[in-house]
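Enquirer: Provide a 3D model corresponding to the input given below.
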Amino acid sequence: MSGELKADDRLPTEEELASRYQVSRPTIREALKRLAAQNLIRSRRGPAGGTFVNRPTLEEASQSLTSSATLLASMDQFSLSEIADARHEMEAICCRLAAQQPDPVQLAEMAKELAIQQQESLSDEEFCASDVRFHRALVDMSRNAMLQFLMYGVIEAMQPVANMVVYRFRDRQDVIEAHKALYQAIEQQDSLAAGVALDRLMVYLKARFEAAQQWKAEQGQSSAGQN
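Expert: Purely as a prediction, here's the structure:
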């Protein structure tokens, strides 16, 4: 955290670390195991071997964030409305940046997912997965590593959770039309239209979230009455 150790620096030996921190070597080994489990260090054998500081990739760090976000969501730490509000605000920034200079590769990814979503035989699970990939391509087009990192947790963890709650209360065609409008606005480098398209999509989804929560509450009351 202090920056004293950089990526690829070699750590002192176990004996040196034990002496420096006045603890036993088994304690040092346990600490190193925990660091290795978090992919923060790596070991290499041989004359030039030792324990070295890792440089976690953005993907690896994002996966860790996603795991934590999924766990917290499963424990009801976040409400669907909070997830939707956070996604709305951050993805709006991504839309604006993406529309400034659209990436042909990511545009092609969005177009591919749009084609997939229009397949009538697509299952609910497959539609939700395509929805995640569509928005991930949009976020990647922002070319902002910090936004990509933060949005990874929202897109890869929170969006699937929300999708599986709300899928029975939404019309796929409404989502597809919103995705088309988003795609076209970004392709035409119209950041204002992209923002409007995202606003409409999120207002629609938030209404669906409310319907899902209302249905869940009514089901709970019905079950309680029967008991």
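Enquirer: C-alpha only now, for contacts and for neighbours.
Expert: Will do.
Enquirer: what comes up buried for the top helix by length along the chain?
Expert: Among the segments of the chain that qualify as a helix by DSSP state H, the longest is helix 191-226. Within helix 191-226, the residues scored as buried using 16 or more other C-alpha atoms under 10 Å are 191, 193-199, 201-202, 205-206, 208-209, 212.
Enquirer: chain center to that helix, what's the gap?
Expert: Using C-alpha atoms, centre = their mean, to the nearest Å, the distance from the centre of helix 191-226 to the centre of the chain it belongs to is 20 Å.
Enquirer: who does it touch, helix- and strand-wise?
Expert: Where contact means 3 or more C-alpha pairs under 8 Å, 6 or more residues apart in numbering; DSSP states H and E, helix 191-226 is packed against helix 80-100, helix 159-166, helix 172-187.
Enquirer: between those, which gets nearest to Leu107?
Expert: Relative to Leu107, the nearest member of the helices and strands packed on helix 191-226 by C-alpha to C-alpha is helix 172-187, separated by 7.2 Å.
Enquirer: please provide the structure for the following sequence as well, for comparison with the first:
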Amino acid sequence: MNSIDRSQGLARQIADILQEDIMQLRLGAAERLPSEAELAERFDVSQPTVREAMKILAAKKLIRSKRGPKGGVFVNPPSLDIAAQTLHETTNWLVSLGAVGLTDIVETRRSLGRLCIEAACQHADRADHKRIEAALLELDHTEISDEDFCRLEVEFHQAVAAASPNAMLRLVMVMVNQSLIPAANMISFQFRQRDVVVALQRRIFSGILARDAAEAVAAFETLIEYQSGVYNRAVEERAARQTSCVDG
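Expert: Predicted structure coming up:
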């Protein structure tokens, strides 16, 4: 039986202990956890307390439930998608609190995006090219909403990143693309010209197809500079409206 501090939150402590068991591989990937009754006995707590601990672990995507005769609670196997979702949620929280600013967003996208494009120029195969082109062709639609345009813009950059053989870079780019691009677009979408964005992304794709990293990166740099200018204009307009409201 593990020792827990009864002056603190019991469910949280149990979740922390089980999380450590998972991280240290004392509970292996896809392994079934002991039953609620067994865990309650192990920690000398009630089953509802164990149930609360399970909810905490499930929210972190560390475990999953399975119904049926062979059901139960199982450790989630390692997954880039699960890790990326956790990072995505954390990044959205930081952006919403203002802990991540537009300058941070622009510079992060510039540095990591350049690496992804260089990797795509070197490693992308026919399947990668088809994914990138599919996202690009969808992105060119002029009748879609701003929300859908933003979503498809993320898909284009994610398709480029997916061509990299570096799993860690692909993971980080999920966070960058799915968190930072929408956060910036929320502020600046009304000032952005879609045809400019699509034309530059076509240049990026052409460079990737030709395995011309210099051309593809140059187009990407131009895109980042354009979007940076749009972000700055949006911030200035917002500040001007706030000043006008105060003066009024």
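Enquirer: if we can go back for a sec, redo the helices and strands packed on helix 191-226 of the first structure as CSV? Include distance to Gln106 of the first structure and mean neighbour count.
Expert: Written out in CSV, the entries for those read as follows (distance: least, C-alpha to C-alpha, whole Å; neighbours: other C-alpha atoms under 10 Å):
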stretch, distance to Gln106 of the first structure, mean neighbour count
helix 80-100, 10, 19
helix 159-166, 19, 18
helix 172-187, 10, 19
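Enquirer: nearest to Leu147 of the first structure, of these?
Expert: Each of these has some distance to Leu147 of the first structure by C-alpha to C-alpha; the shortest is helix 80-100, at 7.6 Å.
Enquirer: so which elements touch that closest one?
Expert: Taking 3+ C-alpha pairs under 8 Å, 6+ apart as contact, the helices and strands that helix 80-100 of the first structure lies on are helix 124-140, helix 145-152, helix 172-187, helix 191-226.
Enquirer: reformat those helices as JSON lines; add distance to Lys33 of the first structure.
Expert: Compiled in JSON lines, these are given as follows (distance: least, C-alpha to C-alpha, whole Å):
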{"stretch": "helix 124-140", "distance to Lys33 of the first structure": "33"}
{"stretch": "helix 145-152", "distance to Lys33 of the first structure": "26"}
{"stretch": "helix 172-187", "distance to Lys33 of the first structure": "45"}
{"stretch": "helix 191-226", "distance to Lys33 of the first structure": "42"}
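Enquirer: how about those, which one is nearest Ala7 of the first structure?
Expert: When those are compared by C-alpha to C-alpha, helix 145-152 sits nearest Ala7 of the first structure, at 18.7 Å.
Enquirer: so where is the closest one in the second structure?
Expert: Residues 167-174 of the second structure are where helix 145-152 of the first structure lands when matched by TM-score structural alignment.
Enquirer: likewise for stretch 196-211 of the first structure?
Expert: So stretch 196-211 of the first structure sits over residues 218-233 in the second structure, by TM-score structural alignment.
Enquirer: can I assume Asn39 of the first structure sits in a helix?
Expert: No - assigned with DSSP: H, G, I helix; E, B strand; the rest coil, Asn39 of the first structure falls outside any helix and is coil.
Enquirer: related to what we said a few turns ago, have a look at how far, on average, the match of helix 145-152 of the first structure is from the first structure.
Expert: When the first structure is superposed, stretch 167-174 of the second structure averages 1.5 Å from its matched positions, counting by mean C-alpha distance after the TM-score superposition for the first structure.
Enquirer: ok, and for that stretch, which residues are buried?
Expert: Under the neighbour-count rule (16+ other C-alpha under 10 Å), stretch 167-174 of the second structure has Leu169, Arg170, Leu171, Val172, Met173, Val174 buried.
Enquirer: give the residue farthest from the middle of the first structure.
Expert: Each residue of the first structure has a distance to the centre, and by C-alpha atoms, centre = their mean the biggest one is for Ser19: 41.6 Å.
Enquirer: any idea which element it lies in?
Expert: Of the helices and strands defined by DSSP states H and E, Ser19 of the first structure is found in helix 14-21.
Enquirer: quick one: average offset of that helix versus the second structure, please.
Expert: With both structures laid over each other, helix 14-21 of the first structure and its partner residues in the second structure are 4.1 Å apart on average (mean C-alpha distance after the TM-score superposition for the first structure).
Enquirer: isn't Leu102 of the second structure up against Ala184?
Expert: Yes - under the criterion of C-alpha atoms under 8 Å, Leu102 of the second structure lies in contact with Ala184, with a separation of 6.8 Å.
Enquirer: list the residues that are in contact with both of the two.
Expert: Where contact means C-alpha atoms under 8 Å, 6 or more residues apart in numbering, the residues bridging Leu102 of the second structure and Ala184 through contact with each are Tyr231.
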